[in-house]
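In: quick one, what's the 3D model for this:
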Amino acid sequence: MALISLLAYLIMVFMNKSNLAGLIVGVIVAAILTGQNIQNLAAIFNAALGSFLGTIGLIIMFGSGLGYLMNKTKVSHTLVYWIVKKIGVNSEKKGMLAIMVSSIVICGLLGTLAGGNAVIAPVVIPMVAAVGVTPTAVAALLRVSGEVGLMVGPLTGVTIATMGVTGLSYGKLMLWAVIPFSLVWLVATWFAVLRIQKKYRGKEAYELTEDMVDIKTIDISKGEKITTIVFLISFIALVAYGIITKQGTEYAIIVMLILSAIISLCGMISNIMKLDEAISVFVDGAAQMTNMFLVFIFFEAMFTMINLGNSAAGCHTNYRFFVPDRQHGRTVGDCKNK
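Out: Presented below is the predicted three-dimensional model:
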C-alpha cells in the first residue's frame, strides 16, 4: 500500500509538475497510509537531514556556491581560455575538440551541466562559428560532453552518489564504468556530429550577439592566473588525498568549503572581492540549489515511509511507528501494540 505514494509522485511528474511538488504529494500520501503523526514526521525529516541523500543534497549546494566563486574570480573563464588557446581553433574538428574538452573540464569542476556550459558558451561559440561549426553540432557536443564531465568529476553529485550506492572507490568507478562508457559515448557523438556538420553546413549558422566574447579581447590578469593555478593545485591535492586515504562521501563537504576558502582568499589578495562579498557570492550560489536539496530530503522521507509501510505488512493488527537508528545512520520501523 505504501507504494501508492510513489505512484502519486510519478503521476504528478507526468503531469509536468516539478519534482518537489510531486514529492510533497508523495510524502503526504505516504504519511497517511503509514499512519504517521506529526511527531513521527518530524523525526523522519530530522533523520533525513543527516541521511546519505541529505549529504548529497548538501554537497550539491556547496558545489554550486563554489561554482559561483569560480565564476566571480574568473577561474572558470581562465580555464576555458587556456584550453581554447592551447588547442588553437582554426578548423571545424579543432573547434569540436575545444567544445568537448572545455565542457568536460568545467562541468566536471562546477558539478552542473547548465551552469558549466553557460560559462563556456559565450567564449567558444564565436570561435567555432568562425570555423563553420553549426548550432546543432554545438548543442550536441555541449550536452554529451557536459554529462561526461558530471560523471568524471570527482566531487560532483552524480559521482559521489554512485560511489556511495555501489561502494566503489573513485579509481575503480572510473576504470570499470565511467571511462569505458564515456569513451563509447564521446566517440559515437563525434561521428554523429560529423554527420550533423555534413547535413547542416551552409544551411544554419550562429547569429552572434553582444554577450558573446571575442577571445582576442580577453585579458587574463595576473591575479586571475594565480587564483586559477592555486585552485587547480589545491583541487588535485585534496582529491588525491581523498583517494589515497579512502575518504567517504562526507569528505566532499569539507573539500568544497576548503576550495571556497582558498578562492575567496586569493580573490581578496587580488582585490577581486572582499570577505563579505565572497561569503555572499557563496551563499547566493548555494541558494540556487535549495530546490535540489529539498528534493533529496523529501525523497529520503518518502522512501523511509515506504519502507515502514512495507515492513508493517507483517505487523497485522499492530501499529507501525518510526524509530531512528542512530548507530547505523539509518531509520527503521518497529511494531507495537495499539
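In: CA only for contacts and neighbour counts going forward, please
Out: Noted.
In: quick check: chain neighbours aside, which residue is closest to the spatially most central residue of the chain?
Out: Centroid-nearest residue in the chain: Gly111, 3.7 Å away (criterion: CA atoms, centre = their mean). Excluding its sequence neighbours, the residue lying closest to Gly111 (CA to CA, 6 or more residues apart in numbering) is Thr156, at 4.6 Å.
In: does the one you found touch Gly108 like I think?
Out: Yes: using CA atoms under 8 Å, Thr156 is in contact with Gly108, at 6.8 Å.
In: one more to line up against the first:
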Amino acid sequence: RVKFGIVVSSILICGSLGTMAGGNAIIVAVIIPVAAAVRLTPPTVAALMMTAGSVGLFTGPFTPSTVTILSLGGLSYPDYLLYVGLPMSAVTLLAGWIMAGRIQKMTEGKLRYDVDLSEKPKEDLSAAQQRRRKLSALAFAATIIVMAVVGVVIKAGFSFAIIVMLLVALMTGLVGGLRPTQILQALYHGCGRLVWMFILYWLYNPILELMDGLHAYQGLLEYTQPLLEGISPAWLCFSIFAFNIIGHVPGAAVAQMTFTHKIFGPMLMAAGVPPQGTTAVLLASSQVDWFGPFPSSDMFGQMGLAQST
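Out: Presented below is the predicted three-dimensional model:
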C-alpha cells in the first residue's frame, strides 16, 4: 500500500505541476519517513518516484512534453491520452513496479533510511493548530486541482506550471498562518537544494543551439535516409525510436522531440504513418531514454531526492 501511495501521489503532483524534480521534491519529505517505517530501501523509493513522475509527465495536461507533442502531432488531448499517453504509461508503470520489487529484494537488509520514528517527539498541537494544518492541506490540494482545470481550459503552456507552483506555495502558506516573508524564506530554502539542477538544464541550451547551428542532426539524416527508404512504416518507426535512444539529449526531451519531428516528420508522413503513430514515436523516442541505457540527469535527480546511491 505504501508503494501504491508513493506512485499515486507522485503521478498526481508531477502531472499537476509539470515537473518531475519539483513535484517529487515537494512530497519526498513525507515519503521518506513512511517508506522508512515499512523498510523500503532508498533505491526502491528512487525507482518508484522515477517511474511515477515519468507517468505524470506523460499524462499531465500542461507538462512540457504534452504541450509540445500536442502542437507537433496535431492530436487533441483526449486522443493523445487514448492512443499514446495512457498506453505508454501502463507499460512504464508495469515495468517500474516489477523492477521496484526486484530492487527491494536485492537491497533489503543492506540499505536503509536513517530515520527512527520512535525517537521523534510527539507534537502537542492545540485544536486551532490542528485545524490550520488540515486547512492548509486542503488549500494545497484545492489550488492544484483548480489550476489544473484552468490549465486544460485555457490550453496553457508548460510555463504555466511556474505560476501553479508559486500560487500553490502562496495559498498553502497563507492558509497555514505564515507571513509573506516566511513563505519567501521557505521558497528560497527549497529552491536552494535544487539550484544545481537548474544550472544543469540552463547549460544545455548552448549545446542545443550549437547542434542546431551545425545542422548535426540534418547531416546524420542525410547519411541514414538511404538506409530507411523502402522499409515498412512499422520498421521506420522503430528505426527512428532506436536512433533517438542512441543519439539522445539527456534532460532535453522537448528539444529532442522538436528535432525528431523536424527531421523525421516528413519521412513518417510520406510512409503513411497516421498522426497517432507519429505522436507515439515522438513521445517514446524522447522519453524512454530516461530509463537507460545511459545515465541521465533525471535519474540522478530522483536518486538525490530519495537519498539513494
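In: hang on, the earlier thing: I figured the residue nearest to the centre of the first structure hits Ile60, correct?
Out: Yes: in this structure Gly111 of the first structure lies within contact range of Ile60 using CA under 8 Å: 7.5 Å.
In: now do the shared contacts for the two.
Out: Both Gly111 of the first structure and Ile60 are contacted by Thr156, Gly157, under the criterion CA atoms under 8 Å, 6 or more residues apart in numbering.
In: in the second structure, what residue corresponds to the residue nearest to Gly111 of the first structure?
Out: By TM-score structural alignment, Thr156 of the first structure lines up with Thr63 in the second structure.
In: near that match, how many other residues are there?
Out: By other CA atoms under 10 Å, 25 other residues sit near Thr63 of the second structure.
In: what of Gln129 of the second structure?
Out: Gln129 of the second structure: 13 surrounding residues under other CA under 10 Å.
In: contact partners for it?
Out: Residues near Gln129 of the second structure by CA under 8 Å, 6+ apart: none.
In: what residues sit buried inside the helix or strand containing it?
Out: Element membership for Gln129 of the second structure (DSSP states H and E) is helix 127-154. Of the residues in helix 127-154 of the second structure, Arg133, Ser136, Ala139, Phe140, Thr143, Ile144, Met147, Ala148, Gly151 count as buried by neighbour count, 16 or more other CA atoms under 10 Å.
In: and the closest residue to the fourth one other than its chain neighbours, how many neighbours?
Out: On the basis of CA to CA, 6+ apart, the spatially nearest residue to Phe140 of the second structure that is not a chain neighbour turns out to be Thr172, at 5.3 Å. Number of residues near Thr172 of the second structure (other CA under 10 Å) recorded here: 23.
In: what do you get for Leu308 of the first structure?
Out: Neighbours around Leu308 of the first structure, by other CA under 10 Å: 23.
In: what helices and strands are in contact with the helix or strand harbouring it?
Out: Assigned by DSSP H and E, Leu308 of the first structure belongs to helix 290-311. The helices and strands touching helix 290-311 of the first structure, judged by 3 or more CA pairs under 8 Å, 6 or more residues apart in numbering; DSSP states H and E, are helix 4-14, helix 19-33, helix 38-49, helix 52-72, strand 319-325, strand 330-336.
In: so which bit of the second structure is the longest one matched to?
Out: When you say that, I think you mean helix 52-72 of the first structure. Under the alignment (TM-score structural alignment), helix 52-72 of the first structure falls on nothing in the second structure.
In: and the following helix or strand past that helix, what's buried?
Out: Moving toward the C-terminus from helix 52-72 of the first structure, the next helix or strand (DSSP H and E) is helix 75-87. Within helix 75-87 of the first structure, the residues scored as buried using 16+ other CA under 10 Å are Val75, Ser76, His77, Thr78, Leu79, Val80, Tyr81, Ile83, Val84.
In: nearest to Met292 of the first structure among the residues you listed?
Out: Nearest to Met292 of the first structure among the buried residues of helix 75-87 of the first structure is Ser76, at 22.8 Å by CA to CA.
In: for that closest one, what are its contacts?
Out: Shown in contact with Ser76 of the first structure (CA under 8 Å, 6+ apart): Met70, Ile106, Val119.
In: likewise Ile196 of the first structure?
Out: Per CA under 8 Å, 6+ apart, neighbours of Ile196 of the first structure: Thr136, Ala137.
In: post-alignment, whatever helix or strand it lives in versus the second structure, mean distance?
Out: Here Ile196 of the first structure sits within helix 179-200, counting by DSSP H and E. Helix 179-200 of the first structure, aligned to the second structure and superposed, deviates on average by 2.5 Å (mean CA distance after the TM-score superposition for the first structure).
In: sort out which residues of that helix are buried, please.
Out: Ser182, Leu186, Thr189, Trp190, Val193, Ile196, Gln197.
In: one more: stretch 66-77 of the second structure?
Out: Those would be Thr66, Val67, Thr68, Ile69, Leu70, Leu72, Gly73, Leu75, Tyr77, for stretch 66-77 of the second structure by 16+ other CA under 10 Å.
In: roughly how far is stretch 177-189 of the first structure from the heart of the chain?
Out: Here stretch 177-189 of the first structure shows a centroid-to-chain-centroid distance of 19 Å under the convention CA atoms, centre = their mean, to the nearest Å.
In: okay, that stretch sits on what stretch of the second structure?
Out: Stretch 177-189 of the first structure maps onto residues 84-96 of the second structure, going by TM-score structural alignment.
In: once you drop chain neighbours, what's closest to Cys335 of the first structure?
Out: With CA to CA, 6+ apart as the criterion, Cys335 of the first structure has its nearest non-adjacent residue at 5.0 Å, and that residue is Arg320.
In: does that neighbour really touch Gly333, like I thought?
Out: Yes: if you go by CA under 8 Å, Arg320 of the first structure and Gly333 touch, sitting 6.6 Å apart.
In: of the two, give the one with the bigger neighbour count.
Out: Neighbour totals were compared for Arg320 of the first structure and Gly333, and Arg320 leads with 23 against 19 (other CA under 10 Å).
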